[in-house]
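> Quick check, what structure comes out for this input:
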Amino acid sequence: MPPAHPVPPVEHAEKPSLRGIAEGARYAWSRPVLLGTYAVDLAAMFFAFPNTIFPFLADELDADWALGLMYSAGAVGSLLLSLTSGWVSRTQRHGLFVVFGATGWGLAMAAAGWASNIWLVLVFLGLAGAGDMLSGLGRSTIWNQTIPDRLRGRLAGIEVLSYSIGPQLGQVRAGAMAGWTGARPAIWSGGLACVAAVGLLTAALPKLVSYDARTDADARRRAAERTGTASAREDVAADL
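Down below sits the predicted model:
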């Protein structure tokens, strides 16, 4: 039995090339909303991803037994937000998710660095994970709503670079600073730097904050393309 909604074949598939990568980069650079999603994520990970110094934080707090909990607290926070994320489908201002989520991530990390009670540290790390997930929901929704199918793989490659480079550089920053100031100052100062960086990026890229899927030109164009594709699929299915 054939599928109910067969996917039409790609008529003009392009081979991977440096030219194609450059085209994707130019497209992202020309779209302030997309550029903002990448830049905010990179800043958040660079300034406030201190996982590498959690063992030293646990030692400073005399809570070596909580090291595993510290590593998992962020994932728990992300999971809890995901389980309650149904309301996301009823909103259109996903750029605010990116900004508020990254800001919340930074503030929660700063609070985790300030806290001297291990249980408060775990709570704040969980809140940081929730903020990261909120920002991630906003980013992925904006990408799905605005990026043309022909450029989706190229721009996904840019995100992979951001996702892989940001945390690694963030851990280098945290480790180097912890060597100078200690674990806790390295964490809370990074969290505050994250908030400041997000604020500067928001001021430099205001279209990210004002993004609305109902009025954004790329989102409306993409929605029209999806509507046309769905109609074509229905016509194909009716002929089978």
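> from here on, contacts and neighbour counts on C-alpha atoms
Will do.
> Can you give me the buried ones in stretch 174-193?
174-175, 177-178, 182-193 (16 or more other C-alpha atoms under 10 Å).
> nope, stretch 98-118 is what I was after
98-115, 118.
> Ok, stretch 51-64 next?
Quick answer for stretch 51-64 (16+ other C-alpha under 10 Å): 51-58, 61.
> and which of those residues is nearest residue 207?
Taking C-alpha to C-alpha as the measure, residue 207 lies nearest residue 51 of the buried residues of stretch 51-64, at 31.8 Å.
> Give me the most central residue, the protein.
Nearest to the mean C-alpha position of the chain, counting by C-alpha atoms, centre = their mean, stands residue 136 at 3.4 Å.
> coming back round to it: now intersect the buried residues of stretch 174-193 with the strands, please.
Counting by DSSP state E, those place none of their members in strands.
> Going by distance to residue 238, which of the residues you listed wins?
Using C-alpha to C-alpha, residue 191 is the member of the buried residues of stretch 174-193 that sits closest to residue 238, with 55.5 Å.
> Please name the residues that touch the closest one.
Going by C-alpha atoms under 8 Å, 6 or more residues apart in numbering, residue 191 touches 47-48, 105-110.
> and this one, so I can compare the two:
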Amino acid sequence: MSQATRRPRSWMIDTRPLRVPTFRRTWIGNGASYFGFQFTAVAVPVQMFAITGSPTWVGLLGVAGLVPLLIFGLWGGAVADVVDRRKLLLCSSVITWAGTLALLIQALLGVRSGHLLLALTAVQSAGFAVSSPARQAIVPRIVPERLVPAANTLNYTTITAGGVLGPLTAGVIMGVWSTGTGVTVAYAVDVLMFTVTFWATWRLPDIPPAAHEDHGEKPSAGLRGILAGLRFLATQPVLLLSFVIDLIAMVFAMPRALFPAVAVQFGGGSVVGWLYSAIAIGAMIGGLTSGWIGRIGRQGLALVVAVVGWGVAIGLSGLADHLWVMVLMLALAGAADLVSAVYRQTIMQTFAPDRLRGRLQGVFTVVVAGGPRLGDLRAGATADLTSVGASWVGGGFVAAGLAVVLACTSPALIRYQSEPERVDAG
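Alright, predicted model coming up:
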């Protein structure tokens, strides 16, 4: 094994992919972008709740983000298999940035429109849906395949670090200033941080589509190309089940639409920042102690266990009477989510051929980003029909139970085995 890929057995995070300059710049850009986006992720629901006073309206933000994901996620994945992925990232990033800038402008003008917030959320989601398949599909093109799990862990850990610092800082902003001023500052931070992403994307090398000639497939960014990816997915139960189990976890056990209402119960102010960052705190700690992830061969079974752990921890957090207990259980859920996210992404990236990777990444984007938005709608609507507690607790335990049922009735996923990384004894 070469010095570039050798590492000792360790529980600490594997940093070898950072030795690749292209990956290192991309990693920095992604981290800065997600840190900035967390300010918007907190500000939009807080502003919506301040305008409407309804968890259902907060949940509708999930729908506004889901529809563009369904349309542009699949299409963006097909385009990523046809055009240069660097150019696609640049164009789609402009769309996302424009949506964030519009949020800042409406806050500065004092516009109080729930419908406008829904529309701008949709614009941001469209840009994200187009860029995400290409951004993830390039990872196996810029690092050796053996380092893909480590690269994914680094990406997710950095993202969750932004998910910790961003909401906490946004919570401080909300506590110091009034709601109107707080959301304005939050949107401004997001606009500024996105410039780092532009820099990192601009420095990428050209990443043209993989050759298709040997496979008898003519490149297509239209419906035919999308259907080719879906046909491949339909014949691969391991991939299909990994997508389904993630949908179960996010639709039934994502409580974030309830955070504004729960924050009010605990006194408001910076509490909302702790709630939005708690899951990310756990994920970050899980990432920093993730040296073992690349050594697991039974990745399918590990994915199922992580999803069950996520559901149980979410359910228990909803039963907490004290904020610190709730934050602790949400953090445990976040650690489980980090593990499941790394294995889902790694299975997809290493299982799919590069000529189809963009399209399958598009489906992955729809599932991973669309699931939480459906979860927002479910959580908000259920809370209005029953109570916040029933929506939160019930959703967590239902997700854990359904994951177990799925694993037992469709065992292809738990039987899936990749070759674990062999560590050089020298």
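> Once they're superposed, tell me the TM-score.
The TM-score (TM-score structural alignment, normalised by the length of the first structure) is 0.81; 211 aligned residues with a C-alpha RMSD of 2.2 Å.
> follow-up on the earlier one: cross the contacts of residue 191 of the first structure against strands and list the overlap.
Using DSSP E, none of the contacts of residue 191 of the first structure sit in strands.
> tell me which of the buried residues of stretch 51-64 of the first structure is nearest to residue 34 of the first structure?
residue 51 (27.2 Å).
> State the distance from that closest one to residue 96 of the first structure.
Note on residue 51 of the first structure: its distance to residue 96 of the first structure, by C-alpha to C-alpha, to the nearest Å, is 26 Å.
> One more: residue 13 of the first structure?
In terms of C-alpha to C-alpha, residue 13 of the first structure sits 35 Å off from residue 96 of the first structure.
> more neighbours, the two?
residue 96 (20 against 8; other C-alpha atoms under 10 Å).
> what helix or strand is the aligned partner of the more buried one in the second structure on?
Under the alignment by TM-score structural alignment, residue 96 of the first structure pairs with residue 301 in the second structure. Of the helices and strands defined by DSSP states H and E, residue 301 of the second structure is found in helix 299-317.
> Quick check: what element follows that helix along the chain?
By DSSP H and E, the next helix or strand past helix 299-317 of the second structure is helix 323-351.
> For that next one, name the packing helices and strands.
helix 148-176, helix 237-253, helix 271-288, helix 299-317, helix 354-385 (3 or more C-alpha pairs under 8 Å, 6 or more residues apart in numbering; DSSP states H and E).
> re earlier: including secondary structure and distance to residue 83 of the first structure, could the buried residues of stretch 51-64 of the first structure go into JSON lines?
As requested, those are exported to JSON lines (DSSP: H, G, I helix; E, B strand; the rest coil; distance: C-alpha to C-alpha, whole Å):
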{"residue": "51", "secondary structure": "helix", "distance to residue 83 of the first structure": "24"}
{"residue": "52", "secondary structure": "helix", "distance to residue 83 of the first structure": "28"}
{"residue": "53", "secondary structure": "helix", "distance to residue 83 of the first structure": "29"}
{"residue": "54", "secondary structure": "helix", "distance to residue 83 of the first structure": "27"}
{"residue": "55", "secondary structure": "helix", "distance to residue 83 of the first structure": "29"}
{"residue": "56", "secondary structure": "helix", "distance to residue 83 of the first structure": "32"}
{"residue": "57", "secondary structure": "helix", "distance to residue 83 of the first structure": "29"}
{"residue": "58", "secondary structure": "helix", "distance to residue 83 of the first structure": "29"}
{"residue": "61", "secondary structure": "coil", "distance to residue 83 of the first structure": "31"}
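> ok, the residues you listed vs residue 145 of the first structure, which is closest?
Among the buried residues of stretch 51-64 of the first structure, and counting by C-alpha to C-alpha, the member closest to residue 145 of the first structure is residue 51, at 32.2 Å.
> Now the helix holding residue 301 of the second structure on the first structure. Mean distance?
With mean C-alpha distance after the TM-score superposition for the first structure, helix 299-317 of the second structure departs from the first structure by a mean of 0.9 Å once superposed.
> What helices and strands are in contact with that helix?
helix 237-253, helix 323-351, helix 388-409, helix 412-415.
> matching residues in the first structure for the shortest one?
Looking back up the chat, that one is helix 412-415 of the second structure. The aligned range for helix 412-415 of the second structure is 207-210, by TM-score structural alignment.
> to the chain's geometric centre, what's the distance from the matching stretch?
In terms of C-alpha atoms, centre = their mean, to the nearest Å, the centre of stretch 207-210 of the first structure is set 15 Å apart from its chain centre.
> Give me the contacts around it.
By C-alpha under 8 Å, 6+ apart, stretch 207-210 of the first structure touches 32-34, 36-37, 93, 95-96, 99, 202.
> just to revisit the earlier point, report the inter-axis angle for the helix holding residue 301 of the second structure versus helix 271-288.
150 degrees (axes from the mean of the first three to the mean of the last three C-alpha atoms, to 10 degrees).
> quick one, helix 299-317 of the second structure and helix 388-409 angle?
Angle of helix 299-317 of the second structure versus helix 388-409, following the same axes, to 10 degrees, is 160 degrees.
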